[in-house]
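Chemist: sequence below, structure please.
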Amino acid sequence: MLNDLKNKRAKKSIHLRQYNERRVLQTLRRFGPSTKAEISRELNLTNAAMGSIVNSLEESKLVYFGEKIYEGGRGQPATMIHLNGSGVFSIGIQIDRSKIETILIDFDGNMTSRLKHEMVLPKPEEALDIVVKDLNSILELLDDNKKEKLAGIGIAIPFSLDSWTEVLNLPKDTFSLWKDFNFGKELEKKVNIPVYSENDGTSAAISALYFGVGKDINDFLYLYIGAAIGGGLVLNGEIVKGENNNAADVGSMPVPPSKLNSAKKPNSMFDIMLNRASINVLKKHLKHNGVEVDSKLALENIIMSNNLYFTQWLEDCVEALTHLIWTTTTLLDISTIVISSPVDGGFVDILKRKLDFSLSANAPESCIVPNVIKAKFASNAASIGAASLPIFYSFSPSTEILTNGV
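Modeler: Next comes the predicted model:
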């Protein structure tokens, strides 16, 4: 009994130490280089505890001691503590319905290598072969020292990848094979490196939480407008997954039917967001009106030219997003929306301006208009989100550490 009690106390002490180490790393990520005294005051840690934690992090090459500064008065100068960007590396793989992308990032979130395939997603085994080949190419770029610092592999993959094939005009026979295929598990068998997997919306939200607006904001809804539309939800500085691991499934949210001449009439009184606010719906509307789009660049040129049919779709999209955002923000009492898209050509900036106006014009009485922010990584959000997963789950100060020791 006594030994059990001692073991529990020892484990609790270890978990608390891990939690505080991660809090120190998060503080440096949020505020930049800081002194021990500044971090101690921010986290309410004793000088002794702070000194031990920083020394441990320095030994692990996660931080380094930089320049000395005089804080005023007499005594020894204080040393600035910096995050070590080369202390950790992580690989991210984005599996999308229309592309496969593999990247390498460092501890600061900087992309240092990238391999990309713009294509309709093939059968799972074929996609696995492509990814393994790309992974090996990236691993060859790392020396032994950097390989030792590899946190793992993250995968961003849409939830229910086999769904919406008719809506998105995709080959059902191919995508049905993805239903019961555990890509992360199969990849881990091939490469023998830890693999973390999340849906694309959650992954993109994690990139914002860890490297973007999450440095300053603890509550936000993340919207990723790609071939489909995905979302992620952050509350109290932690990602929300939900009972079925699919929180913020914004693509399935009921909204009023579209008014576009290309829109198919829904079977019920409501349509879903996927049919109102996704890039595939935009392509469908353009094609319906005689405008063919055969590449991402062609689509971006259409956006930059302010094409009539793009404008029609944009108005319809903004109307649906306004409905979604006001529903979400009033329900959860959050005031920040982060948006990103793999499509460039100024698309996110245009969408943000339209949303700002629409949200203000349609604000319920006494409600604060939510702030719409363009994601830091914008067109690379999902792939960097994937690469963020191993770093996030290894170094983020989740309160689960205190109870589960993870």
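Chemist: going forward, measure contacts between C-alpha atoms and count neighbours the same way
Modeler: Noted.
Chemist: for the residue of the chain positioned farthest from its centre, helix, strand, or coil?
Modeler: Residue farthest from the centre of the chain, counting by CA atoms, centre = their mean, is R74 at 45.9 Å. Three-state assignment for R74 (DSSP: H, G, I helix; E, B strand; the rest coil): coil.
Chemist: how much space between the residue lying closest to F211 once chain neighbours are set aside and G232?
Modeler: Excluding the flanking residues, the one nearest F211 by CA to CA, 6 or more residues apart in numbering is G109, at 6.5 Å. Distance, G109 to G232, using CA to CA, to the nearest Å: 19 Å.
Chemist: second input sequence below; structure requested for side-by-side comparison:
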Amino acid sequence: MTGTSFFSVEKISDGRSGGTTQAESRVYNERLIVTLVRRHGQLAKADLTRLTGLAAQTITTLVNRAAESGLLLRREPLRGRLGQPSVPYSLNPEAAYSFGLKVDHRSADVALVNFVGDLVAFERIEFDYPTPGEVMGFAKGAVAKMCRKHKAISTERIAGLGIASPFHRGSLGEESGLTAGRLDAWKEIDIRAELDRAFDWPVFLHNDATVSAAAELMFGAGAACADFLYAYIGYFVGGGLVLDHHLFPGRNKLAGALGDVPVPAYGPENDRTQPLLRTASLRALAGKLNGHDDGRIWSSPDDWGDLGAPLAEWIDEVSDGLAYAARGAVALLDIDNVVIDGAIPAAVRKEIAKATRRKLARALVDRPEPFSVLEGSFGHLGPAIGGASIPLLVKYSNDKDLLFKE
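Modeler: You can find the predicted model right below:
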């Protein structure tokens, strides 16, 4: 059944512990250095000594080793200060690469990104509704094409393939948007395991919104935030949760599942509440447009043109629902940020963020730290780039197995 296997243990190297032996401590500290440099952009050895509490000699050894292996780049010394010039280090964009495969109800994307999240190559295919066979055929062909085009990238520098998919575990229900026959096809196949057999590198599978949050954590607006709730507006609305600079997927890999959050219902329904996915989704917008958009909301995620009053009404309902869900998350988790993104034009995303910010301003005005509603960085590319971020998280981050513990 799809989604029952999240990664291949055999293809993941040793050294993923939080540091219980000397060798594991060394690996953990090396990843800690890389993670801190990623978070801050560039850091000198003195900065790393201060941030980690490790001995200066240890930091020197770790940084030199990372630079020699090509993970870090030595930058020009910073002059004009007291004492010796400070030499900062940054990530080497060419240190590693990763593939991401996004699957949704209407399309599939394959992205190739480098170590800092730059998009190196991208392929897309659209469906009426995807089948596992169509998605796997597209993924294999797109990866092969990208490898041929970028022959300078050696196999050793490819960290893996991450699949961002809504078709697994808890999302294979009545609200999946698939007919019974197509739903059965996704239930009967483990697409991760099938693709894992096709490639030499490890293949991972996670919820599409969860990995989109990972993209923001590693490469986007969330990089500077210790904690944030992430919302991705696509065919449905999904979410992810970051706590203390780490992606927190939850025991069932469904933490931050915003689509299931009950919010006040609109209209004359008997129910006083309804799941957020009923309003904050492209499916809900399509219902309001009743076909008058000519399919633009599915085929043109960067530009919808003028959709008039139905779009304005939808933005108001989306922001209402997100503000309601955010207030609950703030009360429960004490977070200070919400990041909003989706397969929507930048102008629409801006309006949703602005309306959500306005609706939260009075309710959260007394918090000790200012509350922020941020726009995401990747739009419709978020799940594919997020999928690509997962192998990089596994191989190079200091996350203590939170994301990948079975």
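Chemist: which position in the second structure aligns with the residue nearest to F211 of the first structure?
Modeler: Here G109 of the first structure is matched to G117 in the second structure, going by TM-score structural alignment.
Chemist: repeat for K133 of the first structure
Modeler: So K133 of the first structure corresponds to G141, using TM-score structural alignment.
Chemist: secondary structure element holding that match?
Modeler: Element membership for G141 of the second structure, per DSSP states H and E: helix 132-149.
Chemist: one more: V339 of the second structure?
Modeler: Per DSSP H and E: strand 337-342 holds V339 of the second structure.
Chemist: beyond that strand, next helix or strand please.
Modeler: Next element after strand 337-342 of the second structure (DSSP H and E): helix 346-361.
Chemist: and the helices in the stretch 251-400 of the first structure?
Modeler: Using DSSP state H, counting those that start in this stretch, the helices of the stretch 251-400 of the first structure run over 279-288, 296-304, 308-332, 347-361, 381-395, 400-404.
Chemist: please identify the most buried of those helices.
Modeler: Highest mean neighbour count of these: helix 381-395, a mean of 28 (counted as mean count of other CA atoms under 10 Å).
Chemist: that one vs the second structure, average offset?
Modeler: With mean CA distance after the TM-score superposition for the first structure, helix 381-395 of the first structure departs from the second structure by a mean of 0.9 Å once superposed.
Chemist: can you list contacts of that helix?
Modeler: Outside helix 381-395 of the first structure, the residues that touch it by CA atoms under 8 Å, 6 or more residues apart in numbering are 22, 25, 88, 90-94, 101-105, 107, 109, 111, 151-156, 195-198, 200-201, 203-208, 210, 340-342, 375, 377.
Chemist: A347 of the second structure: neighbour count?
Modeler: A347 of the second structure has 12 neighbouring residues, counting by other CA atoms under 10 Å.
Chemist: just L307 of the second structure next, same as before
Modeler: That count, for L307 of the second structure with other CA under 10 Å as the rule, works out to 13.
Chemist: just G259 of the second structure next, same as before
Modeler: Look at G259 of the second structure: counted by other CA under 10 Å, it has 24 neighbours.
Chemist: correct me, but it touches L276?
Modeler: Yes. In this structure, G259 of the second structure is within contact of L276 by CA atoms under 8 Å, at 4.9 Å.
Chemist: overlap of the contact sets of these two?
Modeler: Contacts common to G259 of the second structure and L276, judged by CA under 8 Å, 6+ apart, are V237.
Chemist: contacting residues for F371 of the second structure?
Modeler: D336, N337, L364, V365.
Chemist: the last one: what's it in contact with?
Modeler: The reference is to V365 of the second structure. F371.
Chemist: the helix holding G141 of the second structure vs the first structure, mean deviation?
Modeler: Mean for helix 132-149 of the second structure is 1.3 Å (mean CA distance after the TM-score superposition for the first structure).
Chemist: contacts only, for the equivalent of D128 of the second structure over in the first structure.
Modeler: In the first structure, D128 of the second structure lines up with V120, judged by TM-score structural alignment. Going by CA under 8 Å, 6+ apart, V120 of the first structure touches R97, S98, K99, L170.
Chemist: great, nothing more from me.
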